[in-house]
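Visitor: 3D model of this:
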Amino acid sequence: MKLGAFQDRLSGHCGFLFTELPLSERFAAAAKAGFRAVEHPNLFATPAREVAGWLERAGVPLVQTGFPAGDASKGEKGFAALPDKVAYYRSTIAPTLDYVEQLGCRMVHPMAGVRPPGVDHAKLWGTYLENLAFAADAAKARGMTVIVEPIGPGSIGNYVIDDPLVAVDAIRTIGRDNVKLLFDAFHCVCLGHDPAALIRAHAPLIAHVQIADDPGRHEPGTGTIAFDPIFAALDEVGYAGFVGCEYHPQAGTEAGLGWMRTAL
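Guide: Presented below is the predicted three-dimensional model:
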């Protein structure tokens, strides 16, 4: 695997990696392992000043996080597209941006949610576009970017924004220049897309990239995804951001880091 310049632009997803450790120790562990940044979708249980201290001591930035997405054990995966959750969703925007701003993070993801039974797709789509625009306008006032991550049925069944092309459509429809795409190569491949081709086609929209191998969503090199064409495409289009490592380690985080230490 040839990472090239991306060798020094890897971000450790600390919701997936270093889970052997308390959250308070994961950022430092990621930095020690060679990650130059970190990300995590849900830090709100800890005061922002405390999380900021973890980041400062680790010496790494938090590149992206999420708005509150609910209780995963109850099947909640965000609220941005859910008509009966509009008031709640909008009530979370300003407090989340306040919190994230204290961490120095500039990208935030509002998860769309799972399609409720009996709700018309057009209603979900319209709600999502309005709520995405609402978050984008609030974020723009703070110089922040709202990112859209499409998540396929192999990871979340009936997720509203379930394909990269659907995400691109949403971004272009609302026309906010601070709404961008979180491009996840794993989801892309699982949906049958060519990730390198999509990168070239939609490069101006991509604000963040994530990787994992398939099957199993494990470390790169453990499955069937060809990563060299992906990194070559990112380099070709001049992608200047981080590459988030959002995978489930096969046998512990440290044991699975060989792929990034041997990649050139």
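Visitor: switch to C-alpha atoms for all contacts and neighbour counts from now on
Guide: Noted.
Visitor: check contacts around the spatially closest residue to residue 111 that is not a sequence neighbour.
Guide: Once flanking residues are discounted, residue 111 sits nearest to residue 78: 4.3 Å by CA to CA, 6 or more residues apart in numbering. Shown in contact with residue 78 (CA atoms under 8 Å, 6 or more residues apart in numbering): 68, 69, 70, 110, 111, 112, 113, 114.
Visitor: same question, residue 66
Guide: 40, 41, 42, 108, 109, 110, 111.
Visitor: Now the second one, please; I'll put the structures next to each other:
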Amino acid sequence: MPRFAANLTMLFNEAPFLDRFALAAKAGFEGVEFLFPYEFEKMALRAELQRYGLTQVLHNLPAGDWARGERGIAILPDRIDEFRRSLASAIDYATALDCKQVNCLVGIAPDGVPDRVLRTTLVANLRLAASELGKHGIRLLIEPINRFDIPGFYLNTVGQAAAIIEEVGSDNLFIQCDLYHQQRTEGELIGTYKRYSDRIAHVQLADNPGRNEPGTGEINYPFVFDALEAAGYEGWIGCEYKPRTTTTEGLGWLGAERKRNRSADIIKIRS
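Guide: Alright, predicted model coming up:
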């Protein structure tokens, strides 16, 4: 069965953030992820992880001024020093939380800056970040995001991310493949995964349309889970979706998936 990680930025947000670890564990999750840990004391986060036996699967690098609409600074030539400071902060938190993956949102392309300047800046920043994170045993990820939810975001497809990785030339740079974003941008979820599986280190899910829980839209997630397993994916699957009602009421898909896998295991044993 796939290993599912609760995204605590989006799930269980009926409760204060530090209370969500307990709720995730109670719901049967063994791993968690979230966007940004930086407003919380890292040892307080670590204590919650340890208290409930949870694995911190992933968090993001700082991404600029989120409230003002920034979605990353790695492509911005006038923010290189800030990017380096943010990298140090990400390493500090990731090591404290024993988090082995950090995602970099690369940013929205600003008007008036040539693409070659943005790309050169991005490649240099990612090369540095991959090297520094690698010294601590932490993977660096980059994530394609659909152009409808975040217009102007610099990476939209898995293929674009793979091309950046090739240019960076690091063996510590991987793709975070969010199936919701991929479905909105290009579809062909399994074919794309197989094509770039050597560079995809983390998968996230939500259904489309709506970015709600599996089973509420057009994506056949039982098929996707089976196909990922058959293709050899062994990583976590981050549950980064917006519950239609409450998180707990929307977890029927997870119970059904566990039941489906138990049935499959019984069939294997009997055969």
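Visitor: care to give me the TM-score?
Guide: TM-score for the superposed chains, counting by TM-score structural alignment, normalised by the length of the first structure: 0.95, backed by 258 aligned residues with a CA RMSD of 1.1 Å.
Visitor: re the thing from before, let me have the contacts of residue 66 of the first structure in CSV, extended by distance to residue 248 of the first structure.
Guide: Below are the contacts of residue 66 of the first structure laid out as CSV (distance: CA to CA, whole Å):
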residue, distance to residue 248 of the first structure
40, 14
41, 15
42, 17
108, 22
109, 21
110, 22
111, 20
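Visitor: Now a ChimeraX select for only the buried ones of the residues you listed.
Guide: Remark: buried members of the contacts of residue 66 of the first structure, expressed as a ChimeraX selection using 16 or more other CA atoms under 10 Å:
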select :40,41,108,109,110,111
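Visitor: Helix or strand: which one has the residue in the first structure sticking out farthest from the centre?
Guide: Going by CA atoms, centre = their mean, the residue of the first structure most distant from its centre is residue 118, 28.6 Å out. Counting by DSSP states H and E, there is no helix or strand that carries residue 118 of the first structure.
Visitor: against the first structure, where does stretch 78-90 of the second structure fall?
Guide: Aligned using TM-score structural alignment, stretch 78-90 of the second structure spans residues 84-96 in the first structure.
Visitor: SS state for residue 268 of the second structure?
Guide: helix (DSSP: H, G, I helix; E, B strand; the rest coil).
Visitor: circling back: strands - which of the contacts of residue 78 of the first structure land there?
Guide: Using DSSP state E, no member of the contacts of residue 78 of the first structure falls in strands.
Visitor: Tell me, of these, which are also contacts in the second structure.
Guide: Compared against the second structure with both residues aligned by TM-score structural alignment, their matches' CA atoms under 8 Å, these retain 68, 69, 70, 110, 111, 112, 113, 114.
Visitor: tell me the helices in the second structure, going along the chain?
Guide: In the second structure, the segments counted as helices under DSSP state H are 20-26, 42-51, 80-96, 115-134, 158-168, 179-185, 189-196, 221-230, 252-270.
Visitor: so how far is the last one off the chain centroid?
Guide: Right, helix 252-270 of the second structure. Distance, stretch centre to chain centre, for helix 252-270 of the second structure: 26 Å (CA atoms, centre = their mean, to the nearest Å).
Visitor: Give me the contacts around it.
Guide: Under CA under 8 Å, 6+ apart, the answer for helix 252-270 of the second structure is 1, 213, 214, 215, 222.
Visitor: can you check the fifth one too?
Guide: Contacts with helix 158-168 of the second structure, where a contact means CA under 8 Å, 6+ apart, come from 123-124, 126-127, 142-144, 155, 173-175, 177, 182, 192, 196, 199.
Visitor: Widest-spaced pair of those residues?
Guide: 124 and 192 (26.5 Å; CA to CA).
Visitor: Counting neighbours, what do you get for the alignment partner in the second structure of residue 189 of the first structure?
Guide: With TM-score structural alignment as the criterion, residue 189 of the first structure lines up with residue 183 in the second structure. By the criterion of other CA atoms under 10 Å, residue 183 of the second structure has 18 neighbours.
Visitor: Can you list which of the contacts of residue 66 of the first structure carry over to the second structure?
Guide: Shared with the second structure, among the contacts of residue 66 of the first structure: 40, 41, 42, 108, 109, 110, 111 (both residues aligned by TM-score structural alignment, their matches' CA under 8 Å).
Visitor: which residue sits closest to the residue mapped onto residue 30 of the first structure from the second structure, ignoring its sequence neighbours?
Guide: When the second structure is aligned by TM-score structural alignment, residue 30 of the first structure is paired with residue 24. Nearest residue to residue 24 of the second structure, sequence neighbours excluded (CA to CA, 6+ apart): residue 6, at 6.5 Å.
Visitor: what do you get for residue 100 of the second structure?
Guide: Distances taken as CA to CA, 6+ apart place residue 138 nearest to residue 100 of the second structure, at 4.5 Å, with adjacent residues excluded.
Visitor: from memory that neighbour sits against residue 98, does it?
Guide: No - the criterion here is CA atoms under 8 Å, and residue 138 of the second structure misses it with residue 98 at 9.0 Å.
Visitor: that older thread, which two of the kept ones among the contacts of residue 78 of the first structure have the greatest separation?
Guide: Between all members of those, the farthest pair (by CA to CA) comes out as 68 and 114, at 14.3 Å.
Visitor: Would you mind measuring from the match of residue 189 of the first structure to residue 142 of the second structure?
Guide: Between residue 183 of the second structure and residue 142 of the second structure the computed distance is 17 Å (CA to CA, to the nearest Å).
Visitor: how about stretch 198-211 of the first structure: buried residues?
Guide: Neighbour-count burial for stretch 198-211 of the first structure [16+ other CA under 10 Å]: 198, 199, 203, 205, 206, 207, 208, 209, 210, 211.
Visitor: ok, now stretch 79-93 of the first structure?
Guide: 79, 80, 81, 82, 83, 86, 89, 90, 93.
Visitor: what about it, start to end distance?
Guide: 12 Å.
Visitor: Tell me which residue of the second structure lines up with the residue farthest from the centre of the first structure.
Guide: Using TM-score structural alignment as the criterion, the counterpart of residue 118 of the first structure in the second structure is residue 112.
Visitor: what's near enough to touch the residue nearest to residue 100 of the second structure?
Guide: Here residue 138 of the second structure is in contact with 94, 99, 100, 101, 102 (CA under 8 Å, 6+ apart).
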